[in-house]
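S.K.: Quick one: sequence plus predicted model below, questions after.
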Amino acid sequence: MRLWSLHPSILDRAALVACWREGLLAQAVLAGSTRGYTRHPQLERFRAVDEPLDAIGHYLSGLRTEAAARGYSFDGSRVLRPDAAAPGIPVTSGQLGFELSHLRAKASLRDPEWLPRVPEVARPAPSFAERPGAIESWERGVVTS
């Protein structure tokens, strides 16, 4: 599961579509309507806010807005709380930088024409508020201290 902290406008098509699908799964987990992925580390940041379903609803709505701008049709009726306010989930600058590098690597293989659209400096998705710090402790495959 990859719930990108990056602004959806810089995600290539595959990342945007996968993030939507995985965001819907995250919503199901947070709503208690599925038994899988309940301990996935990326859900920690959504669970840490007062209203996790509002947070994932806002996140999904941001993805849907970007999809619509590109002419894609993501089914908004699947978002349980589409009108939720921005939750301001903290995300570190180190995490954003890590994800930007990860996105570059993926885009260079699957969509090299998209690569010039990936900026040099990461920008967080509307649901997140950037703060200084290293890569987040919940990030898999990275040794953090």
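M.R.: Yes, it's here. Residues are numbered from 1 along each chain as shown.
S.K.: drop to CA atoms for contacts and neighbour counts, all remaining ones
M.R.: Noted.
S.K.: Pull the contacting residues for residue 15.
M.R.: Neighbour list for residue 15: empty [criterion: Cα atoms under 8 Å, 6 or more residues apart in numbering].
S.K.: Also residue 68?
M.R.: Contacts of residue 68 (Cα under 8 Å, 6+ apart): residue 74.
S.K.: what helix or strand is it on?
M.R.: For residue 68, the host element (DSSP states H and E) is helix 52-69.
S.K.: contacting residues around the helix or strand that that helix is followed by?
M.R.: Using DSSP H and E, the helix or strand that directly follows helix 52-69 along the chain is strand 89-92. Under the contact criterion Cα under 8 Å, 6+ apart, strand 89-92 has outside partners 5, 45-46, 49, 55, 124, 127-136.
S.K.: Next, count neighbours for residue 101.
M.R.: For residue 101, the count of nearby residues is 15 (other Cα atoms under 10 Å).
S.K.: ok, and what's touching the host helix or strand of it?
M.R.: In this structure, residue 101 is located in helix 93-110 according to DSSP H and E. Defining contact as Cα under 8 Å, 6+ apart, one finds that helix 93-110 is touched by 4-6, 11-12, 114-115, 118, 121-124, 130-136.
S.K.: Mind giving me the ChimeraX command for buried ones among those?
M.R.: Per 16 or more other Cα atoms under 10 Å, the buried members of these correspond to this ChimeraX selection:
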select :4,5,6,11,12,115,118,122,123,124,130,134,135,136
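S.K.: and here's the other structure:
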Amino acid sequence: MRLWSLHPKYLDPQGLVALWREALLAQAVLRNETSGYRNHPQLERFKIHPCPRCAISLYLKGVHTEAETRGYSFDQSKIMPALYSVRLRVTAGQMAYEWAHLMSKLKTRNCKLYEKWQGTEAPVPHPLFEVCPGEVEAWERQ
């Protein structure tokens, strides 16, 4: 499971579809609707938030918005409503780590997107996140 901190605009089609599925799985985990993946490290930042269900709903909305921009038809009814507007923090180190990880994936999987984004020095985060100083997150498996 990879719940990118990066804006979904950087993902190739396979990455965006995978993100949608994985975020829906994360939503099910946070709603106690499945027994799998409960201890997955990518869920940690959502679990520690005071309103984890709101956070994952807003995360999914960001992914859905990108999908609509591309003309995809992801089923918005699968996103549970968020009762509150929330933000999560992500460290600059985590953003840099994820950017390098994504660039290595794109280099082998989608050369056009790799060439488009390779000169990006400061990628923007998913709309749910605000970037703060810091190293790679402790929950990240490196």
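M.R.: Now that the structure is in, tell me what you want to look at. In this text the structure is predicted, and so the values were computed from the model without any measurement.
S.K.: which two in the contacts of strand 89-92 of the first structure are spaced the farthest apart?
M.R.: 55 and 134 (22.6 Å; Cα to Cα).
S.K.: quick one, what contacts the counterpart of residue 129 of the second structure in the first structure?
M.R.: Under the alignment (TM-score structural alignment), residue 129 of the second structure pairs with residue 128 of the first structure. Listed by Cα under 8 Å, 6+ apart, the contact set of residue 128 of the first structure reads 5, 86, 87, 88, 89, 90, 91.
S.K.: Apply 6 Å and report the result again.
M.R.: 88, 89, 90 (Cα atoms under 6 Å, 6 or more residues apart in numbering).
S.K.: The first one: neighbour count?
M.R.: For residue 88 of the first structure, the neighbour count with other Cα under 10 Å is 14.
S.K.: same deal with residue 69 of the first structure?
M.R.: 11.
S.K.: ditto for the one 10 residues further on
M.R.: Applying other Cα under 10 Å, we find 22 residues neighbouring residue 79 of the first structure.
S.K.: What sits closest to it if chain neighbours are left out?
M.R.: residue 57 (5.9 Å; Cα to Cα, 6 or more residues apart in numbering).
S.K.: you'd agree the one you found is up against residue 82?
M.R.: Yes: counting by Cα atoms under 6 Å, residue 57 of the first structure does reach residue 82; the two are 5.1 Å apart.
S.K.: Neighbour count for the two, which is higher?
M.R.: residue 57 (26 against 20).
S.K.: dump the residue contacts of that one.
M.R.: Residue 57 of the first structure touches 79, 81, 82, counting by Cα under 6 Å, 6+ apart.
S.K.: coming back round to it: which ones among the contacts of strand 89-92 of the first structure lie within strands?
M.R.: 128, 129, 130, 131 (DSSP state E).
S.K.: any idea how far residue 78 of the first structure is from the third one?
M.R.: The one in question is residue 130 of the first structure. To residue 78 of the first structure, residue 130 of the first structure is 28 Å away according to Cα to Cα, to the nearest Å.
S.K.: Can you state the residues of the second structure onto which the helix holding residue 68 of the first structure aligns?
M.R.: Going by TM-score structural alignment, helix 52-69 of the first structure lines up with residues 52-69 of the second structure.
S.K.: Now the matching stretch: buried residues?
M.R.: 52-67.
S.K.: What is the burial count for residue 34 of the first structure?
M.R.: What residue 34 of the first structure shows, counting by other Cα under 10 Å, is a neighbour count of 13.
S.K.: residue contacts, it?
M.R.: Here residue 34 of the first structure is in contact with residue 28 (Cα under 6 Å, 6+ apart).
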